[in-house]
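> Model the structure of this input:
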Amino acid sequence: MTETVGEAIRAAAERLAKTSDTARLDAELLMAHALGIARSDMLLKAMRDAAPAVFPDLVERRSSHEPVAHILGRQEFFGLELAVTPDTLIPRGDSETIVEAALEAAPSAGRVLDMGTGTGALLLAFLSQREAARGLGMDASEAAIAVARGNADRLGLGERAEFRLDSWLAEDWTVGLGQFDLVLCNPPYVEDDAALDPDVSDYEPAGALFAGPEGLDDYRAIIPQLGKLLLPDGIAVLEIGATQADSVAAIARDSGFESELRHDLGGRPRALILR
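Below is the predicted model of the structure:
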């Protein structure tokens, strides 16, 4: 007897429960992808249909810890569907706190810089909410820049978003960038010896994750340079690790900035607004 979509999802969820905290959701997303339809349409209309032959291969990939976003090639962030590849970090819901803080603290920002843009998530989310804003995304990875540029074009934001290959670890990296009303940054902030889930450690770029023994090396490189990048009334919004608020605030204070903390939906410290 042919296995139905609903039966295949239930079996996959049981299998994925060994490796994922979101096993049922993962199974549903993979099945919808295999069917080539929206998850909502699948749940409403296709649960009694025959399961597609490609579905077991997708489940096998997920059971080996490959992220769902990599299997699908996309991830939703702030209501935007973004292309994702192994060359970029997967945008996560926690990082939406950065965008929300920026929209609140710099509602009329005209020129925006996104440092370490990756998929372009932070920059494109902000631009999608502020039609008058224009932005520049910089990244040290040429492959990431290509992903971000493609996302901007697909979302109809390509005319307001530019991208530049550059690294804040390079000498004189601020030369030619100009000044901005708003700087956004989700830098690497994981300690070098931190134990990460295989979904992250085996599949996401190490250069976008690790930042020295305390996870603070990139903040020490970025924050002292922000004064050159910000207009007099400009602000910066930085993502931080859940235990790093005091340490990063101290680095900011040493560079002449006041900081204000924002928490994510889970109640964890997530963003510092620097003025």
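> Please make it C-alpha for all contacts and neighbour counts, starting now.
Noted.
> Look at residue 194 and tell me its secondary structure.
Three-state call for residue 194 (DSSP: H, G, I helix; E, B strand; the rest coil): coil.
> Another for comparison:
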Amino acid sequence: MVVGNVSVQYAQVYSLNTGHTSDPQRQPSIGTVLRETAESLAELPQASPHLEAILLLREATGREHTELLAWPETEIPAADLARFDLLVQRRLAGEPIAHIRGQQAFWTLELQVTPATLIPRPETELLVELALERLPAEVPLLVLDAGAGSGAIAAALASERPAWTLIATDRSQEATRIAGKNLRRYTLGNAGVVNCDWLTPIADGSLHAIVGNPPYLSPTDPHLEQGDLPWEPRGALVAGADGLDAIRTLSAQAASRLRPAGFIALEHGFDQGPAVRGIFNRHGFEDILTHRDLSGRERATTGQLSGQDDRMIKR
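As a prediction, the model looks like this:
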């Protein structure tokens, strides 16, 4: 495997006893370590080698990002280098950097993640943008993050809209535990978590909006064997033969749980826009639109129930 070759190359570059191979009398500098580690990590598929090298060195040394870049000539102590070596070996074995660090940046937040939660991705920030854009800011709305995982969407919206109340639901007990920790970390008193299956315990006609990143892959999707996905919970990725079972369930439940003029925004696969629009239409949603992410791919679809609710009028 390529990863195995990379590991050997890396072992030749570093020795925990002697430091950098070019000068056994000195410990390697920050700049040298970052450069050579990035070269090794570049062999991994879907890696961001320079950023990942910095993140791993931050984790091993406790130094800030800016410090690592500002003082490249600083030598790295042997103990820090030993910790760094172990972290890099884990990454070279394919383990997601978010799992190695135990956290992932999302929106303006740094969130705890574990193998029990989906790793928040930049593409999902589109859901946050759509909710902020479409819903009135200063009105006390009840908004639900369905299948919240780490609670990324709920935490982002709660941090931006203190007038709203956010509910994060997930059927995984471990995921709801992590989501709760993330909400408490940022003292988001306007958000809470519920361990449940989608919207099952939510009262009819109680929600103003539902946002979510449900599973949307089929069991045969080749992406399941690529990048970080093999390390993530399969239940947060796969939803039936065509990948749309979770979206069907959520759309059906949302039609009764939302208030008149209630808003829904769900993430989906780049080729699922037409199918999701059809599902929304069958459940009575109107003003159905599919939105593209920063790479230009269709990534989320929104809809709204008919009727009128003064709270839903953006002023």
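> Let me see the TM-score of these two.
Remark: TM-score between the superposed chains equals 0.94 [TM-score structural alignment, normalised by the length of the first structure]; 271 aligned residues with a Cα RMSD of 1.6 Å.
> Contacts only, for the one residue sitting closest to the centre of the first structure.
Closest residue to the average C-alpha location of the first structure: residue 91 at 2.4 Å, with Cα atoms, centre = their mean. Counting by Cα atoms under 8 Å, 6 or more residues apart in numbering, residue 91 of the first structure makes contact with 75-77, 119, 121.
> Could you dump those into JSON lines and include neighbour count and secondary structure?
Shown next, in JSON lines, are the contacts of residue 91 of the first structure (neighbours: other Cα atoms under 10 Å; DSSP: H, G, I helix; E, B strand; the rest coil):
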{"residue": "75", "neighbour count": "20", "secondary structure": "strand"}
{"residue": "76", "neighbour count": "16", "secondary structure": "strand"}
{"residue": "77", "neighbour count": "19", "secondary structure": "strand"}
{"residue": "119", "neighbour count": "30", "secondary structure": "coil"}
{"residue": "121", "neighbour count": "30", "secondary structure": "helix"}
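> These into JSON lines, with extra columns for distance to residue 236 of the first structure?
Output for the contacts of residue 91 of the first structure, formatted as JSON lines (distance: Cα to Cα, whole Å):
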{"residue": "75", "distance to residue 236 of the first structure": "25"}
{"residue": "76", "distance to residue 236 of the first structure": "24"}
{"residue": "77", "distance to residue 236 of the first structure": "20"}
{"residue": "119", "distance to residue 236 of the first structure": "19"}
{"residue": "121", "distance to residue 236 of the first structure": "16"}
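> okay, among the residues you listed, which ones form the most distant pair?
Across the contacts of residue 91 of the first structure, the longest distance by Cα to Cα is 11.2 Å; it joins 76 and 119.
> Quick check: neighbours shared by these two?
82, 91.
> Could I get the full set of strands for the stretch 1-150 of the first structure?
74-77, 80-83, 111-115, 134-139 (DSSP state E, counting those that start in this stretch).
> Tabulate these (TSV), appending distance to residue 245 of the first structure.
Formatted as TSV, the strands of the stretch 1-150 of the first structure follow (distance: least, Cα to Cα, whole Å):
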stretch	distance to residue 245 of the first structure
strand 74-77	24
strand 80-83	28
strand 111-115	19
strand 134-139	24
